[in-house]
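Novice: Structure for this input, please:
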Amino acid sequence: MKLTDRDIEILRFINDCGYCVTPHLTNFLSVKRARTYQLMRRLVQRKFVIKEHLLQGHPALYYLTSKGANFTDLPPIEYVSLGTYRHQIIMINVALKLMRVHPEAIWISERHLKHDKCYDGIGKRGHVADGLLLFPDNRQIAIEVELSVKGRQRIEGIIKSYASQFDIKEVWYFCSQSAYNALSGLAAKKTYIKLFPIKEFLA
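Specialist: Down below sits the predicted model:
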């Protein structure tokens, strides 16, 4: 099977994310769901992609085989973590919306940031952003998705550490309501920190 440019685009998108679900691909490709199934069926049958029903009542998810990953810049994922599943699904929704709102910018996924080592880990645990927007004027905007309230000390450390990352002009936090409330006080005097209610952003 000879892969088309669109096939390779699909493989790269999936592997940039690590894995994704059917609605993500429909959104990314701007096609109807039936067409998404048709495109993915070919890639699954040819063993470029693995299709898995991980959770009952949730859409099928897709990730690459080693064969499929050969057409991308990243290795395939080793497994799908249930612990980060919700965060992953919402993070991809945020990324797709950001790519649509800022078509002039390049989206760099967390997987690329880690793999390419083009982004210095910040914080005591080597924190890496959930993603990065790179604009034509070389502005870099770090993207964070916060769905739960983390320890105050850890969040303070991450926020303060961003101040020393001179390549990062701003940090955009997309938050659940509880996380938004928790971060508001910490970010109030940090002009480089922007908070967005995730529910409103994705509406």
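Novice: CA only for contacts and neighbour counts going forward, please
Specialist: Fine.
Novice: Just the strands from this protein, written as ranges.
Specialist: Using DSSP state E, the strands of the chain run over 20-21, 49-52, 61-64, 106-109, 131-134, 140-146, 168-175, 193-197.
Novice: which residues are in contact with the shortest one?
Specialist: Think strand 20-21. Under the contact criterion C-alpha atoms under 8 Å, 6 or more residues apart in numbering, strand 20-21 has outside partners I14, P59, A60, L61, Y62, Y63, I89, I92.
Novice: 10 Å - rerun?
Specialist: With C-alpha atoms under 10 Å, 6 or more residues apart in numbering as the test, strand 20-21 has contacts from 13-14, 51-53, 58-63, 85, 88-89, 92-93.
Novice: Need the buried ones from those selected in ChimeraX.
Specialist: Entered in ChimeraX, the line below selects the buried ones among these, by 16 or more other C-alpha atoms under 10 Å:
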select :13,14,51,61,62,63,88,89,92,93
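Novice: before we move on, back to that, quick check: which of the strands of the chain is nearest to T36?
Specialist: strand 20-21 (10.7 Å; C-alpha to C-alpha).
Novice: ok, back up a step: for R152, which of the strands of the chain is the nearest?
Specialist: strand 140-146 (13.0 Å).
Novice: tell me the angle the closest one makes with strand 193-197.
Specialist: 40 degrees (axes from the mean of the first three to the mean of the last three C-alpha atoms, to 10 degrees).
Novice: tell me the angle strand 140-146 makes with strand 168-175.
Specialist: 20 degrees.
Novice: which other helices and strands contact strand 140-146?
Specialist: helix 85-101, strand 106-109, strand 131-134, strand 168-175, helix 177-187, strand 193-197 (3 or more C-alpha pairs under 10 Å, 6 or more residues apart in numbering; DSSP states H and E).
Novice: Can I get these in a markdown table including distance to D5?
Specialist: What follows is the helices and strands packed on strand 140-146, written out as a markdown table (distance: least, C-alpha to C-alpha, whole Å):
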| stretch | distance to D5 |
| --- | --- |
| helix 85-101 | 20 |
| strand 106-109 | 19 |
| strand 131-134 | 24 |
| strand 168-175 | 32 |
| helix 177-187 | 40 |
| strand 193-197 | 35 |
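Novice: circling back to that earlier point, just the contacts of strand 20-21 now: which is nearest A179?
Specialist: Q88 (16.6 Å).
Novice: please give me the structure for this one as well, since I'd like to look at both together:
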Amino acid sequence: MGDSSYFVHDKVEKAKRVEEKRSMILDFLANEMFSTSEILGQLLGLSRTATFKTLKSMEKQDLVRLHHIEYELAQRGKQTIWGLTPKGALLATDLDTFQVDFYEAGRIATSTIAHSIAIQRVKVTGLTKGWLNWVSSRKLKQIAAKDKKKWLQIPDALGTSPDGKTVAFEVEKTIKTPKRYESILSNYAKMFLDKTVDEVYYICPENIAKRLEILFLKFNKIIIDGRSYPVHENVLKRIHFLSYDDWNELK
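Specialist: A predicted model of the protein is given here:
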């Protein structure tokens, strides 16, 4: 009989790789609850076919489920997302917090899903560039609820840059009023002062990014602890405005 040790080893390695992919997807969905094949494929570094095969295998194990929705109807028509099932959520949840969150069809507004998908695209690009410690908006809201004085502004996501800075991400699909942005600037100025975050990245469509930067430069005062102060350049230089392409191309 020939030596079968190579085949046994190969089988073990293959099973190990499958488990690693499954764990990566579950860890990602534990924070996001749902995602797309495109984003999960980028996370895994796999082709569309290989990603779909992995997800279908997880679907058979009742860890994820495919849903057809219309979160970007004007652009592409019907979309599909993979939602975390109750079983998947139970296996993915952090043992310290033990917050079991799973996707339930129809319970999340399509506009919220579209915004979350946009944030996830930013997140997964960051992960491939070496950014760490990503915290989703949903998790940040839970954290902020326990310490509202610290979290005056709840970002869309939080991450640690390759050079160790704590960066708040604001992913803008639509424009807020100037008064609202002035309030946000005040909140972040206080959070810079308290060392809650080091910088803010606004990620926007190309036609919005530059206009938003100009708008922030026009603000001449901020309110901190009820007192008015002039906007210092040290505050403004910590806030960066990038288009989606700028972010994708950032080294």
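Novice: do you know which of the strands of structure 1 lies nearest R6 of structure 1?
Specialist: The nearest among the strands of structure 1, by C-alpha to C-alpha, is strand 49-52 at 14.2 Å.
Novice: equivalent range in structure 2 for the closest one?
Specialist: Aligned using TM-score structural alignment, strand 49-52 of structure 1 spans residues 64-67 in structure 2.
Novice: Tell me roughly how far that stretch lies from structure 1 on average.
Specialist: Once superposed with structure 1, the aligned residues differ from stretch 64-67 of structure 2 by a mean of 1.0 Å; criterion: mean C-alpha distance after the TM-score superposition for structure 1.
Novice: out of everything not next to it in sequence, what's closest to W134 of structure 2?
Specialist: G159 (4.4 Å; C-alpha to C-alpha, 6 or more residues apart in numbering).
Novice: The one you found maps to what in structure 1?
Specialist: By TM-score structural alignment, G159 of structure 2 lines up with L133.
Novice: now the strands of structure 1 as TSV including distance to L3 of structure 1?
Specialist: Converted to TSV, those look like this (distance: least, C-alpha to C-alpha, whole Å):
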stretch	distance to L3 of structure 1
strand 20-21	20
strand 49-52	13
strand 61-64	14
strand 106-109	24
strand 131-134	28
strand 140-146	32
strand 168-175	36
strand 193-197	39
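Novice: Just name the most buried of those.
Specialist: Of all the strands of structure 1, strand 61-64 carries the top mean neighbour count, a mean of 24, counting by mean count of other C-alpha atoms under 10 Å.
Novice: what's that strand aligned against in structure 2?
Specialist: Taking TM-score structural alignment, strand 61-64 of structure 1 hits residues 81-84 over in structure 2.
Novice: For that stretch, give me the average deviation versus structure 1.
Specialist: Mean for stretch 81-84 of structure 2 is 0.8 Å (mean C-alpha distance after the TM-score superposition for structure 1).
Novice: Return the distance of R139 of structure 1 relative to D120 of structure 1.
Specialist: Between R139 of structure 1 and D120 of structure 1 the distance is 16 Å, computed by C-alpha to C-alpha, to the nearest Å.
Novice: likewise I158 of structure 1?
Specialist: In terms of C-alpha to C-alpha, I158 of structure 1 sits 13 Å off from D120 of structure 1.
Novice: So for these two, which sits in the more crowded spot?
Specialist: For I158 of structure 1 versus D120, neighbours defined as other C-alpha atoms under 10 Å are more numerous around I158 (19 against 13).
Novice: In space, what's closest to that one - neighbours in sequence excluded?
Specialist: G123 (5.3 Å).
Novice: Surely that neighbour and K160 touch.
Specialist: Yes. Under the criterion of C-alpha atoms under 10 Å, G123 of structure 1 makes contact with K160 at 8.6 Å.
Novice: Next, the contact list for G157 of structure 1, please.
Specialist: I122, G123, K124, R125, H127.
Novice: hmm, try it at 8 Å
Specialist: G123, K124.
Novice: now swap in the one 5 residues further on and tell me
Specialist: Y162 of structure 1 makes contacts with I122, I168, V171, as judged by C-alpha under 8 Å, 6+ apart.
Novice: what lines up against it once you look at structure 2?
Specialist: So Y162 of structure 1 corresponds to Y188, using TM-score structural alignment.
Novice: follow-up on the earlier one: the helices and strands packed on strand 140-146 of structure 1: which one's closest to K67 of structure 1?
Specialist: Closest to K67 of structure 1 of these is strand 106-109 (C-alpha to C-alpha; 21.1 Å).
Novice: Where in structure 2 does that closest one fall?
Specialist: Against structure 2, strand 106-109 of structure 1 falls on residues 133-136 (TM-score structural alignment).
Novice: and what of stretch 17-25 of structure 1?
Specialist: Going by TM-score structural alignment: stretch 17-25 of structure 1 matches residues 32-40.
Novice: what distance separates the start and the end of the matching stretch?
Specialist: Per C-alpha to C-alpha, the first residue of stretch 32-40 of structure 2 is 11 Å away from its last.
Novice: if we can go back for a sec, my guess is the residue nearest to I158 of structure 1 contacts Q165, does it?
Specialist: No. Between G123 of structure 1 and Q165 there is no contact under C-alpha atoms under 8 Å: 11.1 Å.
Novice: These two - which one has more neighbours?
Specialist: G123 (17 against 14).
Novice: how about that one, what does it touch?
Specialist: G157, I158, S161.
Novice: which among the residues you listed gets closest to L202 of structure 1?
Specialist: Using C-alpha to C-alpha, these come closest to L202 of structure 1 at I158, 24.7 Å.
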